[in-house]
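> prediction below, plus the sequence it came from.
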Amino acid sequence: MISMGLVWDRAMAVISGRLGILLSLAVILLILPPVAQAGLEAISDTSFALRSTKFAASLLVFIAATISAIAMTAVASDPAVDQGAALAIGRRRLGPFIGVSLLIGLLFAVAMIPGAVLIGLAGFDVAQARAGGVPDGVNMPLLGAGLLYFIVLMPVMLWAAARLLPLSAVIVNERRGAGAIRRSFALTRGSSLKLMGVLILYGLVFLVVLMAATSVVGVVARLLAGADSPVIVSLVIAAVTAVVTALFSILQMVFAAQLYLAAREAHDAA
């Protein structure tokens, strides 16, 4: 059985001891790229060259975020890994990490298809409902079945996400590909409810902090920059969003790495 208290204490010790490296990775990979992308998005030109540049920037932001997850996991897993070694590991494990992530995303998407089909067959118009209109000719039994399917699916997906928490650490430390999914499920056996609670708490705290930070900073930026400077305001909000996301990403990656180490100890001992 994994002790969440022990994992948390170890995670805080790692953050305290390796904060400099973790923050440097966050600045390079999680803060600067999204802010630069926000600057590009603020340009209203619709030329093909700019659209291509924006697409390339989005791809680079995604790659940088993926490398950051791998690099932070490596730093949190091994005290001998410095910034250079972490970035090298990030580049080496980028392919397997993206491949496994896409596989999981595909599985989650496939799991959602039956509910989406039922709602579609019911004649429910999502766009009309968002606009405040009352959908006409909706087959209520089919709509109810579709909604019920998603209600049942949500806790199942949360359970799966909880069982996959050590996934990044497994990919980084054990050099596995798709087999990392099975290994992650094996390591988290018996800890599902605890990990689901951790995910819910993490998500709620992140959303509250992010909304509060962006709301307050957004109001201050509008007051200081004026109503005629929407670009400046959007850049400030993008920067705050990137900083908050980066800090919570550090916490997430370090916790997941320490969860992996604790689970491996318990699993191997058994």
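Arrived safely.

> drop to CA atoms for contacts and neighbour counts, all remaining ones
OK.

> how about Ile98, what does it touch?
Thr66 (Cα atoms under 8 Å, 6 or more residues apart in numbering).

> distance between the helix or strand hosting it and the chain's centre?
Element membership for Ile98 (DSSP states H and E) is helix 94-121. Put simply, helix 94-121 sits 15 Å off its chain's centre (Cα atoms, centre = their mean, to the nearest Å).

> ok, residues contacting the strand or helix carrying Gly90?
Secondary-structure assignment from DSSP H and E places Gly90 in helix 83-92. When contacts are defined by Cα under 8 Å, 6+ apart, helix 83-92 is touched by residues 21, 25, 66-72, 74-75, 172.

> one more structure, for comparison:
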Amino acid sequence: MTMVRIGDVWDRTVDVLRGRTAILIGIALLTLVLPGIVAGALGTVVPLQDPFIVAVPLVRLATLVLLVLGVLAMTAVASDPAVDRAQGLRIAAQRLLAALGVLIALVLAALALFIPAGVLFRLSGATLSGAGTLDMSHAASGYAAGAGLLVLLAALLGLWLSARIVPLFGIVVNERRGFGALRRSLALTKGSTLKLIGVLILYFILTTVAMLAATMVSGVVARLALGGDATAGVAFVVAVVRTLISAGATTVQSVFYARFYVAAIEREQRMAPLA
């Protein structure tokens, strides 16, 4: 059985990033960078007080929706060389509700994976502090160990599922599917799961290291430039840098996922006469 070659997908990803740089940057600036900067400014350089504090979660929700819109647009652009920025954004707007519905279903499924562990943690006597940290000092060891094992299993299952839905947005955009995109995604990733898991782990490591390094460096530089007392200004600079790193990583990820979708479709078409 012919498999999707991840090396070829990376090569095509690089080709798209080089050939369609201006289009991708334009989409990223509009849907990822600018909303992220606005969200980062709230509470730092733009202090909020009651009753305007309610604007923070609304802005964050809008930022998340724009993120999904941007990923859909970049997926359309990376999937079809005939799609430009305006067309990509138009396609993304048309498929936004379908994509949000699928994402909500995935979030609910992810939460459900951790419910058994949460129940065991509760039975163990562990408590959650006001700061959001888990206090295990009075927890029963048996329940706690079982809960920890369930968390590990849920995380591994989540990683497996993440690999199996790599072409999800490619399907939503190009095949105009809704919840049916989930089953279709499982079919297209058959035989490539382990390779995709490796890609996801590598992506996570590189992104985390880049984010931590950029945050530390930008924080130090901002303190030197603005002064140690400019807490809000330093926080805003760090937020901007984090937004830029995140936007770049999201762009690369979106293009890779789109090119994997295209490669999987090409494999499926090659195998069709043999079925």
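That came through, no problem. Bear in mind the structure is a predicted one, so any value in this text is a computation, not a measurement.

> send over the TM-score of the superposed chains.
Here the TM-score for the pair of chains, by TM-score structural alignment, normalised by the length of structure 1, is 0.95; 268 aligned residues with a Cα RMSD of 1.7 Å.

> what does the helix holding Ile98 of structure 1 correspond to over in structure 2?
Counting by TM-score structural alignment, helix 94-121 of structure 1 pairs with residues 96-123 of structure 2.

> returning to that earlier point: for the contacts of helix 83-92 of structure 1, which one is nearest Ser44 of structure 1?
Thr66 (28.3 Å; Cα to Cα).

> just give me the match in structure 2 for that closest one.
So Thr66 of structure 1 corresponds to Val68, using TM-score structural alignment.

> tell me how many other residues surround its match.
Using other Cα atoms under 10 Å, Val68 of structure 2 is surrounded by 21 other residues.

> next: Ser16 of structure 1.
Residues near Ser16 of structure 1, counting by other Cα under 10 Å: 10.

> sec struct for it, please.
helix (DSSP: H, G, I helix; E, B strand; the rest coil).

> corresponding residue for it in structure 2?
Using TM-score structural alignment, the partner of Ser16 of structure 1 in structure 2 is Arg18.

> relative to Ala264 of structure 2, how far out is its match?
When Cα to Cα, to the nearest Å is the yardstick, Arg18 of structure 2 and Ala264 of structure 2 sit 22 Å from each other.

> what does Ala109 of structure 2 give?
For Ala109 of structure 2, the distance to Ala264 of structure 2 - Cα to Cα - is 25 Å.

> and if you look at Asp15 of structure 2?
Counting by Cα to Cα, the separation of Asp15 of structure 2 from Ala264 of structure 2 is 18 Å.

> returning to what we had before: which one of Ala109 and Ala264 of structure 2 is surrounded by more residues?
Each of Ala109 of structure 2 and Ala264 has its neighbours counted (other Cα under 10 Å); Ala264 has more, 23 against 12.

> what are the ranges of the strands in the stretch 151-275 of structure 2?
Under the criterion DSSP state E, counting those that start in this stretch, the stretch 151-275 of structure 2 carries no strands.

> helices of that one, start to end?
For the stretch 151-275 of structure 2, applying DSSP state H, counting those that start in this stretch gives helices covering 168-174, 180-188, 193-226, 231-271.

> could those go into CSV alongside distance to Ile104 of structure 2?
Shown next, in CSV, are the helices of the stretch 151-275 of structure 2 (distance: least, Cα to Cα, whole Å):
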stretch, distance to Ile104 of structure 2
helix 168-174, 13
helix 180-188, 12
helix 193-226, 21
helix 231-271, 19
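
> just those: most buried one?
helix 168-174 (a mean of 26; mean count of other Cα atoms under 10 Å).

> elements contacting it?
Counting contacts by 3 or more Cα pairs under 8 Å, 6 or more residues apart in numbering; DSSP states H and E, helix 168-174 of structure 2 is packed against helix 55-79, helix 85-113, helix 180-188, helix 231-271.

> could you dump those to TSV with distance to Pro47 of structure 2?
Output for those, formatted as TSV (distance: least, Cα to Cα, whole Å):
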stretch	distance to Pro47 of structure 2
helix 55-79	11
helix 85-113	31
helix 180-188	42
helix 231-271	9
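
> Pro35 of structure 2: which of those helices is closest?
The nearest among those, by Cα to Cα, is helix 55-79 at 5.5 Å.

> re the thing from before, gap between the helix holding Gly90 of structure 1 and the chain center?
Distance, stretch centre to chain centre, for helix 83-92 of structure 1: 20 Å (Cα atoms, centre = their mean).

> what's the average distance of it to structure 2?
Helix 83-92 of structure 1, aligned to structure 2 and superposed, deviates on average by 0.9 Å (mean Cα distance after the TM-score superposition for structure 1).

> buried residues of that helix, list them for me.
Of all the residues in helix 83-92 of structure 1, those buried under the rule 16 or more other Cα atoms under 10 Å are 83, 86-87, 89-91.

> and for stretch 22-37 of structure 1?
Applying a neighbour-count criterion of 16+ other Cα under 10 Å, the buried positions in stretch 22-37 of structure 1 are 22-23, 25-27, 29-35, 37.

> in contact with Met72 of structure 1, which residues?
Contacts of Met72 of structure 1 (Cα under 8 Å, 6+ apart): 22, 25, 86, 250, 253-254.

> now Leu66 of structure 2
Counted by Cα under 8 Å, 6+ apart, Leu66 of structure 2 has contacts 31-32, 35.

> now structure 1: which of the residues you listed match?
Counting by both residues aligned by TM-score structural alignment, their matches' Cα atoms under 8 Å, these that remain in contact in structure 1 are 31-32, 35.

> ok, those vs Ser162 of structure 2, which is closest?
For the kept ones among the contacts of Leu66 of structure 2, the nearest to Ser162 of structure 2 is Leu32 (21.6 Å; Cα to Cα).

> just give me the match in structure 1 for the closest one.
Under the alignment (TM-score structural alignment), Leu32 of structure 2 maps onto Leu30 of structure 1.

> tell me the secondary structure at its match.
Classification of Leu30 of structure 1 by three-state DSSP places it in helix.

> make sure it is actually in contact with Ser68.
Yes: checked against Cα atoms under 8 Å, the pair Leu30 of structure 1 and Ser68 is within contact range at 7.1 Å.

> for Ala42 of structure 1, see how far away His267 of structure 1 is.
From His267 of structure 1 over to Ala42 of structure 1 (counting by Cα to Cα), the distance is 50 Å.
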